[in-house]
Every structure is written in structure tokens, then in C-alpha cells.
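1. Sharing a sequence plus its predicted fold:
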Amino acid sequence: MAAKESTHAESTLIARSVQDYIERNPIKPGKYAAKRIFAGEKVQITEIAFDAGVELPDHKARTPILVQVIEGSVDFTIGDQLHSLAVGGLLHLEADIMHAVYAAAPARITVTFLSQ
């Protein structure tokens, strides 16, 4: 059963386990699917589910971001730098930096947009 978002003044339950992400944002054949899973005053979190062989081509975020792999693995490219990230891998990227993400096998990441 998917987690119900529980909000109190001090906390918000976003996911109990990876199963919550899987149920909330299933992998779509041949595509990536982005879904906002939290929007707060100072932070926003988006989950992206990738099918095998799918790339999110060069793009940039308007704010600094934290990218964490929660299922599978991805190749995260920044310019000519390639970072191979597995489950638990975490990367920080400043605002307005061009980057791309590729998943050779099905994968799932969260992107946390930080306010400036």
C-alpha cells in the first residue's frame, strides 16, 4: 500500500520504503517519468523513474540540487565528467549547470531542489 503523506508542523512523511516510490510513480516502458513528491517552502523533491536504456538529455536546474539513487543505477554526466551512481549514491550540483542522466537498466532517483 502506498504511503499517505502525513504532514505535521514539524515533519512530512514522504516515503516509508522504495515500494512507496514504485507504487506512486511506476516505470513507463521506453520513457522516464518525473513526479513531484513533495513541495515545501524551502525545498521541492521530484522522483524520476527510468526504463532501461532511457536518457534524460542535457538540461539544467534553476536552483542547486541533490540527486540520490533509490533503485538501480544511473550515469550522471556533467560536461565531460561521468559519475556512475548506484543505490544510495548522492550528488550535489549547483544551479544552472548543464547535466544529463542515463539509465542502462530500470532505475529511480530523487532530485531535491534547494531554495537559494
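-> That came through, no problem.
2. can we go C-alpha only for contacts and neighbour counts from here?
-> Will do.
3. so where do the strands sit in this protein?
-> With strands called from DSSP state E, the chain shows them at 6-7, 12-13, 32-39, 43-50, 54-59, 65-71, 73-78, 81-86, 90-93, 99-103, 107-114.
4. another structure for you, compare them:
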Amino acid sequence: MAKLIHTDNELSAKDKSIKKVFGNEQSNIVNIQLKAGEGIPEHDSKNPIFIIVRSGTVKFVCPDEEYHLKDSDILYMEAEELHSVEAVTDTDFLVVFLK
């Protein structure tokens, strides 16, 4: 069954917003919004993930490579791949956690 998911712009009220917007047996989707200069310390995911940039520019730093993602870019990461995140500009992206 189809489901419309609406996400609000949270950056007018705060510098960082991390919200789960969907979840079922196959996946979870988290909307992350960061003001320029904000970030997320190094971490990993127990599941593979897709990062889908909706607006802005964001840097994903992995041990062996750095990725500068912009509007409409998609990055795939394997499970347990260490990375940190830094917003180059105000940014809005989705993280799709596969189960």
C-alpha cells in the first residue's frame, strides 16, 4: 500500500535534526538536516545504507576515502563501514537502512 511521507524543514528552528520518517520489516528511513558546519561523529551502521541527498552539500569521511555529495547524489555503504558526516552547506538528506 502506498504511503506519502512529508518532511518539514527543521533548520529554521535548530542546527541539526535527525528524525525517523519510516520503518517496516525491510527498511528504515531517517531524514537528517544539518546547518553548514554541523556534523555527526564517526560511527557505523549494522546494516547496509543508502544516503540520498535532497539539497545542499555534505561530506562523508570514510577511513580510505572522502565523498562530497550534492543535490540528487546517492551513496551506498556496506554494513559496519566507519564514516563521519559534515555539512558543507545547509543540507537535507535521507538515510535508508536496509534490513
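-> Good, I have the coordinates. Every value quoted in this text rests on a predicted model; they were computed, and no experiment measured them.
5. Mind checking the TM-score on these two?
-> With the length set by TM-score structural alignment, normalised by the length of the second structure, the two chains reach a TM-score of 0.90; 98 aligned residues with a Cα RMSD of 1.4 Å.
6. just to revisit the earlier point, out of the strands of the first structure, which one sits most buried?
-> Comparing the strands of the first structure by mean neighbour count (mean count of other Cα atoms under 10 Å), strand 107-114 comes out on top with a mean of 23.
7. relative to strand 73-78, how tilted is it?
-> Relative orientation of strand 107-114 of the first structure versus strand 73-78 (axes from the mean of the first three to the mean of the last three Cα atoms, to 10 degrees): 40 degrees.
8. Let me know the distance separating residue 56 of the second structure from residue 99 of the second structure.
-> Residue 56 of the second structure sits 27 Å away from residue 99 of the second structure, going by Cα to Cα, to the nearest Å.
9. Look at the two and report which has more neighbours.
-> When residue 56 of the second structure and residue 99 are compared on other Cα atoms under 10 Å, the one with more neighbours turns out to be residue 56, at 20 against 12.
10. I'd like to check which residues are in contact with that one.
-> 70-71, 88-92 (Cα atoms under 8 Å, 6 or more residues apart in numbering).
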